[in-house]
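> Fold the following and give me the result.
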Amino acid sequence: MAGTSPPDTDTTGKRESARDAADGLPVDQLKEAGQEFVQALMVKALKSASGTVKHMTERLGVPGGDGGGSGDGGGGDGGGTGAKMVAAGAESLQEGKSPLKAGLKAGMTGAKETAKKAVGAGDGGKGGGEDEAKVINIVEKFDVGLPRRVAYDQWTQFAEFPSMTSKVEKVEQESDEKLNWRAKIFLSHRDWKSTIVEQVPDERILWKSEGPKGYVDGAVTFHELSPDLTRILLVAEYHPDGFLEKTANLWRAQGRRLRLDFKHIERHMMTRTLLERDDIEGWRGEIRDGEVVRTHEDAVKEEKQAAEG
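Next up, the predicted model:
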C-alpha cells in the first residue's frame, strides 16, 4: 500500500506568501477604482446608446428625439433623455448593482422619457410637446364592382356603419349634415360629432369633426372606372387629443384601425351591397358650406321628372 505523500513545503510557502502580499494590498481602494472604471465604461456605453435611441426614435417618426443636442443628451432641453439615461445607469452602479441591471434601468428611463415627450408631458410640456403629437394623414383607396351611384348611396347610409366596421358602435344623425358617432377604443369608448361641409351626389363627401378625445376630418370621393366598377378614395386627418390618444398615436394605432375599418367597408360592399344593390337607397340631397342647399326629397323629385321627360 502506497503511503501518503508529505506536504509540498514549497507550494505551502508560496500560498502563505501570496496571502501575506494580498493582506498588504489596499483592497478597498482597488475595489473602488474598479467600480469607477466600470462606471466610466457604463456611462460611455449609455451615451452611445442614447444617440442610437435618438436616431431610432427619429426613424420611427418621433420628431426632435430628446429635444436636440448631441448624442449624450446634453443639448436642447438642458437635461435630455440621454443625460437622464446616463444618470440612472450611474446611480445603479453606485448602489452596487451589476452593469446589466444598470443598463436595464437606463433603458427603462430612456423609454419613459421618450414616451413622455411624444405625448407632450415631458419637462412640463416644453421641448416641442405640442408639435410632437402630429396629425396622422391617411390616404386609402379600393375598387368595388358596383355602379358609382350604388357605392355612393351605400356610403350615405351612416346608420349602417356599425355593421360595416369593427369599432363603430353607434351613429346618430341629428340632421342631414350633423352626425354623432360612438366607437370603441381599446377598453373604453369615444364620442365625437361630425359636420358634413360639402356633399355632392355620386361625387364626394367632405366633413369636419370635433371631440374631447381626438377627431377625424376627411373626404371620400367616388370615381367611375366603368359602368360597374367604382374607385373609392378616402383622405383622412386624425387629430389626437388626450394622453391615451397621443400615446397610441406614437405607434400609429389610429391609422391602422382606420385602415382596417376601410377594409371592412370594402368587404361589406363586395358582399352584401353587391347582392342587395337594387334595394340600396341613399341620401340624394346636396350640402354646400355646411348647409343643405337641396333636400333629398327635392333631388328625388327632380330625378323623377328628368326620367319622365
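> CA only for contacts and neighbour counts going forward, please
Fine.
> immediately after the lengthiest helix in the chain, which helix or strand?
As assigned by DSSP state H, the longest helix anywhere in the chain is helix 27-59. Elements were assigned by DSSP states H and E; along the chain past helix 27-59, the next helix or strand is helix 81-94.
> Give the buried residues for that next one.
81-93 (16 or more other Cα atoms under 10 Å).
> Could you do stretch 205-223 as well?
Buried, per 16+ other Cα under 10 Å, within stretch 205-223: 205-209, 211, 213-223.
> what about the helices in this protein?
9-23, 27-59, 81-94, 99-118, 129-132, 148-155, 161-164, 243-250, 253-268, 274-275, 296-308.
> list the helices and strands the fifth one packs on?
This means helix 129-132. helix 99-118 (3 or more Cα pairs under 8 Å, 6 or more residues apart in numbering; DSSP states H and E).
> one more to put side by side:
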Amino acid sequence: MAKTDQNLGDGLDKLRGELGNYVGARVGHLADAAGDKLAGVTDKLLDSAESGGSLLPGLNMKSLLGAGAKSIKDSVVDKAKGVFGGKGKRKSGTTKVMNIIEVLDVGVPIRTAYDHWTQYEKFSSFTKGVRDASKDDEINSAWKVKVGPSTRSWKGKVQEQVPDDRIIWTSEGAKGTTRGCVSFHELAPALTRIVLVVEYYPSGFFEKTGNIWRAQGRRLRLDFKHFQRYVTLTAEEPEGWRGEIRDGEVVRTHEEALEDEESADQDENAEDEYDEDVADEEEDDEEDDAPEDAYEEDEDVEDEEEDEGADRRG
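Have a look, this model is predicted:
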C-alpha cells in the first residue's frame, strides 16, 4: 500500500511539472503574439509623455507620468520578469542588449552584393522598415526606420569599410544605439554569402519594454530578406562606393579606388597579352624548326644513296 501511494505521489509530481511547462510555454507564446501591439502602445505613451501631449482631451500625459513613472516602470518590469522566468533585479544602470546574427546567400557576384549595400539611399525603395536614408558624407549617414507604429531616427557612422569585404558601423539615436558589422564572402563566381551582426542597446523605459518582444530584431530580419530578394532579382547595375575607411577616417577615396582598380585591370590585361605573345612565338618557333629537320633528313638520305652508288661502282 505504501509503495502504491509513493508511485501515485510521484505520478502527481510529474503531472504537475508537465502542466507547469505547458502553461509556461503557452504564456510565452501569447506574450510574443501580443508583443507588437504592446510595443506600439508603449511607444505612443512615451512619445506623448516626452512631447507633453495627451492621448485624451484634457489629460496631460507628462504630468500624469511625471511622479509615478518610476513606480509604473518597476511594476511592469517585475511582472515581465515573472512571466519570462527572470530572477532577481537587474543592477541599476545596466542595459539589456539585443544580439542579432543573420546569414543570407544572394545569387550575384561579391562585388555586386557589396555595391548594392553601399547605396543606402535606395534602401527605402525595397524595404518596409527604412523610411528614409541619406549620406551626409562618406562616413556619416542619417536614418529613419519604422518599428511597429512608430518611427525611429539614428545617426550612423562608419568605423571601418573595406570594399568587397566588410563594413563596421555605430549609430546613435534618442531611443537607442547600435553597433554592427556586415561582411561579404564569395562562395562561387555568382554566389555571395552575407553575414550581418548587430548589437542593439535600447534607451528609455518603453523602448526597453519593447525590446522584450524583439520587435526591432524582427524588423531588421525582414528587411534583410527584402535586400536579398531585391539584389538577387534586380537587373540594375549598382554604382557602389569603393573607398576605404579605417578607424572612422577615409584612407582611400572613391576616385582613388577606381583609379587603382583601373590600373590593376590594365596590368592584368598587359600580362595576358604578354602571355599570348609568348605562346604565339613558341608556336612560330616550332613551325620554323619542323621544315629544317625535314630538310636535314632529306639531305642525309641523299648522302646515303650517293655512298651506296659509289660502293657499287667500285
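> The buried residues of helix 81-94 of the first structure: which two are farthest apart?
Using Cα to Cα, the pair of the buried residues of helix 81-94 of the first structure lying farthest apart is 81 and 93, separated by 18.6 Å.
> Now render the buried residues of helix 81-94 of the first structure as CSV, adding distance to residue 50 of the first structure.
Shown next, in CSV, are the buried residues of helix 81-94 of the first structure (distance: Cα to Cα, whole Å):
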residue, distance to residue 50 of the first structure
81, 7
82, 5
83, 8
84, 9
85, 7
86, 8
87, 12
88, 12
89, 12
90, 14
91, 16
92, 17
93, 18
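> just curious, which of those residues is nearest to residue 15 of the first structure?
residue 93 (33.4 Å).
> my guess is the closest one meets residue 102, correct?
Yes: counting by Cα atoms under 8 Å, residue 102 is a contact partner of residue 93 of the first structure at 6.1 Å.
> distance of residue 180 of the first structure from residue 147 of the first structure?
With distances taken as Cα to Cα, to the nearest Å, residue 180 of the first structure is found 29 Å from residue 147 of the first structure.
> Which one's more surrounded, the two?
residue 147 (21 against 16; other Cα atoms under 10 Å).
> Tell me the counterpart of the more buried one in the second structure.
By TM-score structural alignment, residue 147 of the first structure lines up with residue 109 in the second structure.
> Quick one, which of the helices of the first structure gets closest to residue 139 of the first structure.
Per Cα to Cα, nearest to residue 139 of the first structure of these: helix 253-268, 8.9 Å.
> Going by neighbour count, which residues of the closest one are buried?
254-255, 258-259, 261-268.
> so can I have a markdown table of the helices of the first structure showing distance to residue 172 of the first structure?
Listed next are the helices of the first structure as a markdown table, based on distance: least, Cα to Cα, whole Å:
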| stretch | distance to residue 172 of the first structure |
| --- | --- |
| helix 9-23 | 84 |
| helix 27-59 | 40 |
| helix 81-94 | 46 |
| helix 99-118 | 34 |
| helix 129-132 | 32 |
| helix 148-155 | 15 |
| helix 161-164 | 11 |
| helix 243-250 | 23 |
| helix 253-268 | 18 |
| helix 274-275 | 25 |
| helix 296-308 | 18 |
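> For residue 232 of the first structure, which of the ones you listed is the nearest?
helix 148-155 (8.2 Å).
> what's that closest one packed up against?
Going by 3+ Cα pairs under 8 Å, 6+ apart, helix 148-155 of the first structure lies up against strand 215-226, strand 229-239.
> Tell me what angle it forms with strand 229-239.
40 degrees (axes from the mean of the first three to the mean of the last three Cα atoms, to 10 degrees).
> Quick one: average offset of helix 148-155 of the first structure versus the second structure, please.
Using mean Cα distance after the TM-score superposition for the first structure, helix 148-155 of the first structure ends up 0.4 Å from its aligned counterpart in the second structure, as a mean over the superposed pairs.
> Most widely separated two among the buried residues of helix 253-268 of the first structure?
Farthest pair in those, by Cα to Cα: 254 and 268, 21.0 Å.
> Run a quick neighbour tally on residue 213 of the second structure.
19.
> Show the contacting residues for it.
Residues counted as contacts of residue 213 of the second structure (Cα atoms under 8 Å, 6 or more residues apart in numbering) are 31-32, 35-36, 39.
> ranking those by neighbours, who comes first?
That'd be residue 39 among the contacts of residue 213 of the second structure, by other Cα under 10 Å, with 26 neighbours.
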